[in-house]
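Student: Sequence first, then the predicted structure, then my questions.
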Amino acid sequence: MLQIDRWKRILIIGICLLGLLYALPNAFYSRVEAHNDAVARIEATGVETPELAAARDGWPSWMPNSLVNLGLDLRGGAHLLGEVQVEQVYKARMDSLWPELRRALAAERETVGAIRRVPSPEGTLAIEIGNPDQMARAVEIVRGFSNPVTTLTGAGQQSLAIQAQGATLTIQLSDAEKAVTDDRTIQQSLEIVRRRVDEVGTREPTIMRQGEDRILIQVPGIGSASELKELIGTTAQLTFNPVVGSTGDANAQPGLGQTIAPSVDQEGLYYILEDSPVVTGEDLVDAMPATDENGLPSVNFRFNPTGARAFGAYTSANIGQPFAIVLDNEVISAPVIRSAITTGSGQISGSMDFDQANRLAVLLRAGALPAEMTFLEERTIGPELGQDSVDAGKVAAAVGFVAVVALMILSYGRFGIFATVALAFNMLLLFAVLSIIGATLTLPGIAGIVLTIGMAVDANVLVFERIREELKTARGPARAIELGYEKAMSAIVDANITTLIIAAILFVLGSGPVKGFAVTLTIGIVTSVFTALFLTRLITVIWFERARPKEIEV
């Protein structure tokens, strides 16, 4: 008996209506995108301007607002290839090790004698001791700061390579530790770049490692490569350093273990600072734009427990002394400590506007890049190139759709019309799923959609041809239709499972664009099978129940 249970009918129609609902925002792409950006901006800043409110109200809040993201080749954007200067991390490790070694060796002054740091190449720590005959004891103390390397390739090796020559002790990272440090630096840089790009609300960026020390960054929708480079290239290294003194001479030579940094607010003023900071931006857990007591833009920050303890201990012991808030080797502010700051929070204020305060907060929340990144390749892809690709994809999809519809109607008549309706809903369901999962559509993805249009009617062709055959032997058209769907099922499932296997292989082994093609093809296969086996059958059953034909022609 040709029939479909009521609950199945409701389920099929419900899925099709949900597909229409979730695919609809893509028909109003610019309006929905402006709505999403406005909502995200209001939530991030807590400020609602008339422009943001108008953009937010441009799309109903109760409607779905998920969109199919357009890739770099469709929307335009920026492409960067950056190289991380991992050698800078070696220097930072040695600079941070020196204060601890100085304290440990100073505790053994009676044995090793006076100690001092002497000039050495970057990434190397050279210490001169007063009693060269006690070098063995000095080496033993330094070895106490070396740890075993925990990787398989570095098994049995220590983190520090120590050499003694005369009265000089030379310390640097071992080769095994450098390899571990390089990998950790690249992974940290990847995460920080990703967080910075995500903070400004771009959609579906591509951020991936290339080679040993390079990072590929592709961000659709951003204005230019220079804008992206400015966002990513800013190290945003925030430190709180003790102030040794100040000078008006930019060429003044600071002492060993000291550095000189210009003031942001006062031109011609330079601060001499201790090289080792009290706390760094790594101890920050939050940073938000705000206003100071004069209503001027500022940034409120908060330390983690470790940073709060270190900052509280330093300010308690140095009341009346100045300390510097340093951002990217520039002194933002150098206030005098009036009282101990033990709450773990503070404020950065100075010559900045609200946009600069928001940008600074973004950079501080994302953290500091562990090392400088130099850009080897940069490209700006104009949106007009992407629009040409979108237009060409629309034309290709439209031509394919019209050709398939014409062929189906000419070949199968009324049943071809049923297949055409199912094909239209197949496209709606495909875009609905792409929108819900936040997929990125690229040129290969458009190729997957066009291929899906051609493949979507394969199942219908199998069913209709099977119905033709059953009409010759079956008892009545109802039985012929029922047997047609039943006997075509195995062939349809087999054909689409093999295609799904190929799509899975493409997704696992392919690169970014190939994966986009595989995702689109996979979703298209699933939706086409659903519409061919269930939606066309429902349409056929509804027509048959109303018309009750004695004979049918396929």
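Tutor: Nice, thanks for sending it over. As the structure is a prediction and not an experimental result, all values here were calculated from the model.
Student: CA only for contacts and neighbour counts going forward, please
Tutor: Fine.
Student: Show me the residue sitting in the middle of the protein in space.
Tutor: Nearest to the mean C-alpha position of the chain, counting by C-alpha atoms, centre = their mean, stands R194 at 3.8 Å.
Student: Figure out the helix or strand that it lives in.
Tutor: Using DSSP states H and E, R194 sits within helix 175-199.
Student: buried residues in whatever helix or strand comes next after that helix?
Tutor: Where DSSP H and E defines the elements, the next helix or strand beyond helix 175-199 is strand 206-210. Using 16 or more other C-alpha atoms under 10 Å as the burial criterion, the residues of strand 206-210 that qualify are I207, M208, R209.
Student: How about stretch 302-315?
Tutor: For stretch 302-315, by 16+ other C-alpha under 10 Å, it's R302, F303, G307, A308, R309, A310, F311, G312, Y314, T315.
Student: Kindly reformat those residues as a markdown table containing distance to R93.
Tutor: What follows is those, written out as a markdown table (distance: C-alpha to C-alpha, whole Å):
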| residue | distance to R93 |
| --- | --- |
| R302 | 25 |
| F303 | 22 |
| G307 | 18 |
| A308 | 22 |
| R309 | 22 |
| A310 | 19 |
| F311 | 21 |
| G312 | 24 |
| Y314 | 22 |
| T315 | 25 |
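Student: Give me the subset of those residues lying in helices.
Tutor: G307, A308, R309, A310, F311, G312, Y314, T315 (DSSP state H).
Student: try this one next to it:
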Amino acid sequence: MLQIDRWKRILILGICLLGLAYAMPNAFYTRVEAHNDAVARIEATGVTTPELVAARDGWPSWLPSSLVNLGLDLRGGAHLLGEVQVEQVYKARVDALWPELRRALAAERDAVGAVRRVPSPEGTLAIEIGNPDQLARAVEIARGFSTPVTTLTGAGQQSLAIDATGSTLTIQLSDAEKALTDDRTIQQSLEIIRRRVDEVGTREPTIMRQGEDRILIQVPGIGSAGELKALIGTTAQLTFNPVTGSTSDPEAAPGIGQFLAPSLDQEGLYYILEDSPVVTGDDLVDAMPGTDENGMPSVNFRFNPTGARAFGAYTSANIGQPFAIVLDNEVISAPVIRSAITTGSGQISGSMNFEQASQLAILLRAGALPAELEFLEERTVGPELGQDSIDAGKVAASVGFIAVIALMILSYGRLGLFATVALAVNMALLFAVLSVIGATLTLPGIAGIVLTIGMAVDANVLVFERIREELRTARGPARAIELGYEKAMSAIVDANITTLIIAAILFVLGSGPVKGFAVTLTIGIVTSVFTALFVTRLLTVMWFERARPKTIEV
């Protein structure tokens, strides 16, 4: 008997209406996008302006507002390929080791004699001891700072490679520790870049590792590659370093364990600072733009308990001495410690405007890149080019849609018309699912949509051809329609399962654009099977119940 239970009809119609509701915001893309941006900005800052309120009210809050995100090739944006300078991390690790090792060796002064650091290549710590006969003891003390490498490939190896020659002890990271440090540095850089990009509200960036030490960054909707570089290219390494002196000579040679840093406030002034900072930006828990006592732009920051204790202890022991606030090897300011600072909070002020203060706060909140990024490739995709791609995709989809409609109606008459209605529902469901999951649509994704349009009627063709055959032998059109759907089911399932397997392989083995194609194709297969087996059948049954035809033509 050709019939569909009432609860099934309600469920099918409900899914279709829900799909239409969630797909609808994409037809008003600019308005809904402005609404979403305004809501996010108001929630993040708590500030409402007439412009934000107007944008928020431009789309009813009770309607769905999820959108299909447009990729770099459709929206325009910036593309960067950066190389992480991991050697800088080796140097920082070795420099941080020196103060602790110096204290440990100094405690054994009676045995090893006087200790001093001598010049050595970056990433290497060279220490000369006064009593060469006790070099073995110095090596033993240094090995106390080495730890086992905690990776399968580095099992049985230590973190430090220690060499002793004459009266000199040479220390550097072992190969296994360097490999572990490289991986950790890249992962940390990926996370920090992602935080920085997310802070400015961009949509669906692509941030991924390429090769051993490179990172690919693609951010849709940003103005230019230069703007993106300004956001993520700064390492934002904030440190508080002891000041040992100042000079006006940019070629002055600092001592061992010291470095020369220019002043941002006073041109031509250079500070001589100790390499080992008192506190670093890693100890920051918050940074917000604000104003100082003179109403000038500033950044207010707050340390975690560890940083607060270290800063408090240092300022308590060095009242009357200057210390430098250093950002990326440039001294923002070098105030004199008037009293112990034990509150765990402070303020950075100087030669910056409000926009620069806001940008600095973003960088500090996101954290410091562990090493500098050297950009090997940069490219800006203009929004005009993206709009051309969208227009071309619309033309391709429209031509395909019209051609399929014409073919189905000319081939199958009324049932072909039902199939075209189901095809429209299929497109709505496809965009609804893409919107709900927050998928990013790229040119390959558009290709997947166009392919879905062509494939969406395959199941209908199988059903309709089967109905034709059954009309020759079955008792009446109702039985022919019922048998057509039943006997075509296995062929439809088999054909679409093989396509799903191919889509899964593309998703697992493919890169970003190929994955976008696979996702679109997968969703399209599921929605097209649903509309062919349920929506088209429901339309056919509803028409049949109303018209009660004695014969039908397919």
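Tutor: All right, it came through fine. Computed from a predicted model, the values in this text were never measured in an experiment.
Student: Enumerate every residue touching the residue nearest to the centre of structure 1.
Tutor: In this structure, R194 of structure 1 makes contact with I207, judged by C-alpha atoms under 8 Å, 6 or more residues apart in numbering.
Student: and the host helix or strand of V421 of structure 2, what other elements does it pack with?
Tutor: In the assignment (DSSP H and E), V421 of structure 2 maps to helix 383-436. Secondary-structure packing of helix 383-436 of structure 2 (3 or more C-alpha pairs under 8 Å, 6 or more residues apart in numbering; DSSP states H and E): helix 6-23, helix 72-75, helix 443-456, helix 458-473, helix 512-530, helix 536-547.
Student: circling back: closest one to E110 of structure 1 out of the buried residues of strand 206-210 of structure 1, please.
Tutor: Using C-alpha to C-alpha, R209 comes nearest to E110 of structure 1 of these, at 50.6 Å.
Student: now the spatially closest residue to the closest one that is not a sequence neighbour, what's its secondary structure?
Tutor: Residue nearest to R209 of structure 1 in three dimensions, not counting chain neighbours: I215, with 4.5 Å by C-alpha to C-alpha, 6 or more residues apart in numbering. Per DSSP: H, G, I helix; E, B strand; the rest coil, the local secondary structure of I215 of structure 1 is strand.
Student: Please look at I215 of structure 1 and M208 and confirm they touch.
Tutor: Yes. The criterion here is C-alpha atoms under 8 Å, and I215 of structure 1 meets it with M208 at 5.8 Å.
Student: Find the residues that touch each one of these two.
Tutor: Taking C-alpha under 8 Å, 6+ apart as the criterion, I215 of structure 1 and M208 both touch L190.
Student: The stretch 151-300 of structure 2: helices as residue ranges?
Tutor: 175-199, 225-232 (DSSP state H, counting those that start in this stretch).
Student: who's in contact with the last one?
Tutor: When you say that, I think you mean helix 225-232 of structure 2. Taking C-alpha under 8 Å, 6+ apart as the rule, helix 225-232 of structure 2 contacts 77-80, 193, 196-197, 222, 359, 363, 378-380.
Student: what do you get for stretch 65-72 of structure 1?
Tutor: Contacts for stretch 65-72 of structure 1 (C-alpha under 8 Å, 6+ apart): 22, 25-26, 29, 32-33, 36, 78, 203-204, 218-221, 381, 386, 431, 434-436, 438-442.
Student: from those residues, which would you call buried?
Tutor: Buried, going by 16+ other C-alpha under 10 Å: 22, 25-26, 29, 32-33, 36, 78, 203-204, 218-221, 381, 386, 431, 434-436, 439-442, out of the contacts of stretch 65-72 of structure 1.
Student: Now the host helix or strand of N358 of structure 1 on structure 2. Mean distance?
Tutor: For N358 of structure 1, the element it lies in under DSSP H and E is helix 354-366. Compared with structure 2 after fitting, helix 354-366 of structure 1 has a mean deviation of 1.4 Å; criterion: mean C-alpha distance after the TM-score superposition for structure 1.
Student: Next SSE downstream of that helix?
Tutor: Next along from helix 354-366 of structure 1, by DSSP H and E: strand 373-381.
Student: in that next one, what's buried?
Tutor: Buried residues in strand 373-381 of structure 1 (16+ other C-alpha under 10 Å): M373, F375, E378, T380, I381.
Student: just stretch 473-485 of structure 2 next, same as before
Tutor: P477, A478, R479, A480, I481, E482, L483, G484, Y485.
Student: quick check, nearest of those residues to T170 of structure 2?
Tutor: Y485 (79.5 Å).
Student: distance of the closest one from P477 of structure 2?
Tutor: 13 Å (C-alpha to C-alpha, to the nearest Å).
Student: repeat for I186 of structure 2
Tutor: Distance from I186 of structure 2 to P477 of structure 2, counting by C-alpha to C-alpha: 66 Å.
Student: The helices of the stretch 151-300 of structure 2 into a markdown table, with extra columns for distance to A406 of structure 2?
Tutor: As requested, the helices of the stretch 151-300 of structure 2 are exported to a markdown table (distance: least, C-alpha to C-alpha, whole Å):
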| stretch | distance to A406 of structure 2 |
| --- | --- |
| helix 175-199 | 46 |
| helix 225-232 | 45 |
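Student: Look up how far N69 of structure 1 lies from D57 of structure 1.
Tutor: Using C-alpha to C-alpha, we find D57 of structure 1 at a distance of 21 Å from N69 of structure 1.
Student: Just want to know which of these two has more residues nearby.
Tutor: Using other C-alpha atoms under 10 Å as the criterion, D57 of structure 1 and N69 rank with N69 on top: 22 against 16.
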